[in-house]
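>>> Sequence first, predicted model second:
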Amino acid sequence: MIIYEIGSIAFGIFSVIFIFISITSKNEIAKAFYMLCFFLSNIVALLCDIVIKLN
């Protein structure tokens, strides 16, 4: 159970890092890639939160 809590926090931190890199990037392809990583990390963090709530 603690693994899902750590995963939720870690992916939340990753999403903040990815959105910061996306905002500061000059390359359009890199912006799109980091925005995709941002959304995927938010989805994984949300899934971890759902697993925590279900148990």
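Good, I have the coordinates.

>>> C-alpha only now, for contacts and for neighbours.
OK.

>>> Settle this for me: F14 is touching S41, isn't it.
Yes: between F14 and S41 there is a contact under Cα atoms under 8 Å: 6.8 Å.

>>> Settle it for me: which of the two has more neighbours?
A count of neighbours by other Cα atoms under 10 Å puts S41 above the other of F14 and S41, at 21 against 17.

>>> put this beside the first:
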Amino acid sequence: MGRSSKMNPLNAMGLDHTTTAPGGDPDYILQLVNDVRKFSDVLLSLKEAFHSK
């Protein structure tokens, strides 16, 4: 048991731990990607707000 028995979203996408950066935590990387997507959405909303004036 241990970390390898935990459900890993990267495994569900056909990726395993060997494809991540050395020492990279897949959960942290996925959270970072989600944060970047949210930030991108906010920037797009701001852009649309300024262009609508």
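Noted; the coordinates are in hand. Remember, predicted model here, so these are calculated numbers, not experimental data.

>>> Sticking with the residue nearest the centre of structure 1, tell me its helix or strand.
Structure 1 has S41 as the residue nearest its centroid, 2.4 Å off, counting by Cα atoms, centre = their mean. Applying DSSP states H and E as the criterion places S41 of structure 1 in helix 28-54.

>>> List the buried residues for that helix?
K31, Y34, M35, L36, C37, F38, S41, N42, I43, A45, C48, D49 (16 or more other Cα atoms under 10 Å).

>>> Could I get those residues in CSV, plus columns for distance to T24 of structure 1?
CSV is the format used below for those (distance: Cα to Cα, whole Å):
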residue, distance to T24 of structure 1
K31, 8
Y34, 11
M35, 12
L36, 15
C37, 15
F38, 14
S41, 19
N42, 19
I43, 22
A45, 23
C48, 28
D49, 29
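
>>> on that earlier part again, so the helix holding S41 of structure 1 matches what in structure 2?
Aligned by TM-score structural alignment, helix 28-54 of structure 1 falls on residues 26-52 of structure 2.

>>> what angle sits between the helix or strand that contains G7 of structure 1 and helix 28-54?
Element membership for G7 of structure 1, per DSSP H and E: helix 2-24. If you take axes from the mean of the first three to the mean of the last three Cα atoms, to 10 degrees, helix 2-24 of structure 1 sits at 160 degrees to helix 28-54.

>>> Which parts of helix 2-24 of structure 1 count as buried, going by neighbours?
Y4, G7, S8, F11, G12, F14, S15, F18, I19, I21, S22.
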